[in-house]
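Undergrad: here are the coordinates; sequence isn't available:
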């Protein structure tokens, strides 16, 4: 793996956090929610602000949000569809929720809208679930939450009760349910599933490749796994992928990103023995082979972070914790780690070279005004990204 970047170029920087939502639109990373630690307290981040990070310029901005603002939460399932950010589920001061909200990322108003479904029934309240976006719909899987005992399907075992958590006839536990939300119809449906479904779980990771949704690992009752399962989003058939090579250790609170037509990138998480992880792995879903990759962030373990796919197959990891949050809960982060997983195009190599070296090369500085206006603007943005920070200037 080639060198990666870790930058905060602006004076304004998003607060450190874990369990947040992040989506990428063009070269802009949007971050909302999550929580952090202050002294011995866990504090939810403000629900009425959204942070935007320009990946080309390295500049953060924060915006006030309006409308039907959701509660401050962590563990929501966020995604981007039709240039809107959707969040579903999560945990607030009252426990898990099953509400869904969206916000338009294009108009600059950042107005939340709570979606009231017209068709079907919403999933039960849950957090630490995942989703796939396919064919204009959002498909949700798994999570940890609560149900009435009367709605627990003990025969099909789609919900495993957490024996340590129940009050009266309300039970908490893990599920492996699949629910489809269609924004155009404001509808919830459950497809008829075929094949052997993965065990109920939460804090797993997911990614979409073409018409197939993948999940990896997660918390399954009292253990953490590294198993891989694929759901065909057309036939609704589950298939387990059995690797033919060395596999990553079991983990939860990690991320999985699609970086090519047939490869997935796994990063970080919390291991079976509760160790924060900093390893990176690539899975070829066709050959079923895992390959550990070298990267510059071996000293930066992360769990309950977010990962978004950027241009040229970069993976942008933001936030998360660097310690075992169930015990210590002090090491929340706010840096953006950019992983390069594919060779860059020649244009980007040239643009970055100029931006990195123009300040120390007189020849480049003199030739810069000769660039076409559009190209000059692009290079100037990258120069902003690589400009020395105040700390570096001191």
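TA: Thanks, I have it. Computed from a predicted model, the values in this text were never measured in an experiment. Numbers count the residues shown, from 1 in each chain.
Undergrad: use CA for all of it now, contacts and neighbours both
TA: Fine.
Undergrad: distance check, the nearest residue to residue 286 once chain neighbours are set aside against residue 379.
TA: Nearest residue to residue 286 in three dimensions, chain neighbours excluded: residue 262, at 6.5 Å (C-alpha to C-alpha, 6 or more residues apart in numbering). For residue 262, the distance to residue 379 (C-alpha to C-alpha, to the nearest Å) stands at 32 Å.
Undergrad: out of these two, which sits in the busier spot?
TA: Between residue 262 and residue 379, residue 379 has the larger neighbour count (other C-alpha atoms under 10 Å), namely 25 against 14.
Undergrad: isn't that one right next to residue 350, touching?
TA: No - contact criterion C-alpha atoms under 8 Å: residue 379 and residue 350 do not qualify, at 9.5 Å.
Undergrad: how deep is residue 125 tucked in, by neighbour count?
TA: Residue 125: 20 surrounding residues under other C-alpha under 10 Å.
Undergrad: so who does it touch?
TA: Neighbour list for residue 125: 89-90, 96-99, 145-147 [criterion: C-alpha atoms under 8 Å, 6 or more residues apart in numbering].
Undergrad: same check on residue 213?
TA: By C-alpha under 8 Å, 6+ apart, the contact set of residue 213 is 132, 206-207, 230-233.
Undergrad: relative to residue 289, which of those residues is nearest.
TA: Distance to residue 289 across the contacts of residue 213 (C-alpha to C-alpha) is lowest for residue 230, with 14.9 Å.
Undergrad: look up the closest residue to that closest one, ignoring the ones flanking it.
TA: Using C-alpha to C-alpha, 6+ apart and skipping residues adjacent in sequence, the residue nearest residue 230 is residue 214, 4.5 Å away.
Undergrad: and residue 86, by the same measure?
TA: Distances taken as C-alpha to C-alpha, 6+ apart place residue 102 nearest to residue 86, at 4.3 Å, with adjacent residues excluded.
Undergrad: second structure for comparison follows:
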């Protein structure tokens, strides 16, 4: 697994009076990236962190003060791809990180763990982290969570899976030092879960389910979930998604020791009981890490790409349908999906989301060799028919010159779409100055 690169260059900010700028997908400012994290806020995708390989043969971290916002809701019917870079330099800004896990709860992003490298005048400090940073999307301010003296904390780790449920953050698995390798083991949560040693490095995979409660009135912020059922083995770099029909988290794959897995589990969020899903049929995807998993329907999900046991970057798509039989067993049926994409679509350590029936894949690489961390460009693939409203707006977009021609509910969003897709040069009757004052939450709501 990657350790992570040294800290890199910052994005050049041309107009410091503006909190954001708009860039084309292929512009220099939108670097390739792996080890990043992504959350979906309504129909906006927020990418943060990670690193890339620069032309000078050096790794560079993306600046931790920038959010890379993909306005996916505006792009589902467009060929062009635009990014909105939003600058958030205030508060306890996190260091540059790769392999962290971000969870959206309410209007805050909770970023836990990851691999950190800090340069000081006399030393380089690096390793997995157990810190939790919070970005308040309303206040546009970072904060570092400080637990009370009586609260135990997780061991440092990276490459976790995570989600939000009932205003609490959940993090599963990961890779890092074990509690007894830390200077004071008594400070760490270790009563539940297993740690499996890496035979080649002084680190461990784990299968702990951590719960972080951001309620400031709670005495203990971090707890270990007491789970039941068939608990997944210790692993890192797995993928998960929420299945609405079962009010559960579907977990797939990941790595433990030298094995990349292809097993499926469902966690009932109400009871915290794990169930291993029995796979029916003869076809199933090979074991992998660093793939994406996204819900397609209330009981179906799509995996894409990843890194195989044969040390190959993958380009395949698989759909899994989860059914519950008459005796309460969960059964999974895999189907290979022919997308018509070429082999150049191989990706691992990417992030993905499905917005309005379209899959958006951000970042990733096609190999674990340093010189290959250069993949640029958002991969888009339609998984469902385009909504009729988007078809109509797509037809109108190039011809409408006055938004008065449109129904009132569409006028502001149509002008905003014109502003974003023209990179801030056109805004119809509102004028470009109208949108330049937009704050972060307004941008996310409009996309």
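TA: Arrived safely. Only a predicted model underlies this, so the values are computations on that prediction, with no experimental measurement involved.
Undergrad: just give the TM-score of the two.
TA: TM-score for the superposed pair, counting by TM-score structural alignment, normalised by the length of the first structure: 0.84. Supporting figures: 365 aligned residues with a C-alpha RMSD of 2.9 Å.
Undergrad: just give me the match in the second structure for the residue nearest to residue 86 of the first structure.
TA: Under the alignment (TM-score structural alignment), residue 102 of the first structure maps onto residue 134 of the second structure.
Undergrad: just to revisit the earlier point, from residue 234 of the first structure, how far off is the residue nearest to residue 286 of the first structure?
TA: Going from residue 262 of the first structure to residue 234 of the first structure by C-alpha to C-alpha gives 18 Å.
Undergrad: how much distance is there from stretch 10-24 of the first structure to the middle of the chain?
TA: Computed by C-alpha atoms, centre = their mean, to the nearest Å, the chain-centroid distance of stretch 10-24 of the first structure equals 12 Å.
Undergrad: residues near the equivalent of residue 276 of the first structure over in the second structure, how many?
TA: By TM-score structural alignment, residue 276 of the first structure lines up with residue 313 in the second structure. Neighbour count for residue 313 of the second structure, taken as other C-alpha under 10 Å: 24.
Undergrad: same question for residue 122 of the first structure.
TA: Around residue 122 of the first structure there are 18 residues (other C-alpha under 10 Å).
Undergrad: quick one, what contacts it?
TA: 98, 188.
Undergrad: which parts of the stretch 251-394 of the first structure are helices?
TA: Along the stretch 251-394 of the first structure, counting by DSSP state H, counting those that start in this stretch, helices occupy 346-357, 362-367, 373-386, 390-393.
Undergrad: find the one among these with the highest mean neighbour count.
TA: Comparing the helices of the stretch 251-394 of the first structure by mean neighbour count (mean count of other C-alpha atoms under 10 Å), helix 373-386 comes out on top with a mean of 17.
Undergrad: just list what that helix packs against, helices and strands only.
TA: helix 346-357 (3 or more C-alpha pairs under 8 Å, 6 or more residues apart in numbering; DSSP states H and E).
Undergrad: which outside residues touch the helix it packs on?
TA: 364, 379-380, 382-383, 386.
Undergrad: repeat that with 7 Å
TA: Helix 346-357 of the first structure is contacted from outside by 379, 382-383, 386, using C-alpha atoms under 7 Å, 6 or more residues apart in numbering.
Undergrad: same question for stretch 293-305 of the first structure.
TA: With contacts defined as C-alpha under 7 Å, 6+ apart, stretch 293-305 of the first structure is touched by 1, 3-4, 18-19, 253-254, 268-270, 276-282, 317-322.
Undergrad: buried subset of those, written for ChimeraX?
TA: Filtering the contacts of stretch 293-305 of the first structure down to the buried ones (16 or more other C-alpha atoms under 10 Å) takes a single ChimeraX command:
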select :18,19,253,254,268,269,270,276,277,278,279,280,281,282,317,318,319,320,321,322
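Undergrad: ok, back up a step: whichever of the contacts of residue 125 of the first structure end up buried, select them in ChimeraX.
TA: Buried residues among those (16+ other C-alpha under 10 Å), as a ChimeraX selection:
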select :89,90,96,97,98,99,145,146,147
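Undergrad: a markdown table for the contacts of residue 125 of the first structure, including secondary structure?
TA: Below are the contacts of residue 125 of the first structure laid out as a markdown table (DSSP: H, G, I helix; E, B strand; the rest coil):
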| residue | secondary structure |
| --- | --- |
| 89 | coil |
| 90 | coil |
| 96 | strand |
| 97 | strand |
| 98 | coil |
| 99 | coil |
| 145 | strand |
| 146 | strand |
| 147 | strand |
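Undergrad: between the contacts of residue 125 of the first structure, which is nearest residue 49 of the first structure?
TA: Taking C-alpha to C-alpha as the measure, residue 49 of the first structure lies nearest residue 90 of the contacts of residue 125 of the first structure, at 17.1 Å.
Undergrad: so what's the closest one up against?
TA: Contacts for residue 90 of the first structure (C-alpha under 7 Å, 6+ apart) come out as 73-77, 96-97, 126-128.
Undergrad: now with 8 Å?
TA: Contacts of residue 90 of the first structure by C-alpha under 8 Å, 6+ apart are 73-77, 96-98, 125-128.
Undergrad: can you tell me how far it sits from residue 391 of the first structure?
TA: As for residue 90 of the first structure, its distance to residue 391 of the first structure is 37 Å (criterion: C-alpha to C-alpha).
Undergrad: what does residue 310 of the first structure give?
TA: 27 Å.
Undergrad: try residue 374 of the first structure
TA: From residue 374 of the first structure over to residue 391 of the first structure (counting by C-alpha to C-alpha), the distance is 31 Å.
Undergrad: same question for residue 11 of the first structure.
TA: Taking C-alpha to C-alpha as the measure, residue 11 of the first structure falls 10 Å from residue 391 of the first structure.
Undergrad: before we move on, what about residue 175 of the first structure?
TA: Look at residue 175 of the first structure and residue 391 of the first structure: by C-alpha to C-alpha, they are 47 Å apart.
Undergrad: can you check residue 265 of the first structure too?
TA: As for residue 265 of the first structure, its distance to residue 391 of the first structure is 32 Å (criterion: C-alpha to C-alpha).
Undergrad: residue 71 of the first structure corresponds to which position in the second structure?
TA: With TM-score structural alignment as the criterion, residue 71 of the first structure matches residue 95.
Undergrad: so is the nearest residue to that match once chain neighbours are set aside in a helix, a strand, or just coil?
TA: Once flanking residues are discounted, residue 95 of the second structure sits nearest to residue 64: 6.4 Å by C-alpha to C-alpha, 6+ apart. Three-state call for residue 64 of the second structure (three-state DSSP): coil.
Undergrad: from what I can see residue 64 of the second structure touches residue 98, true?
TA: No - using C-alpha under 8 Å, residue 64 of the second structure makes no contact with residue 98, being 10.3 Å away.
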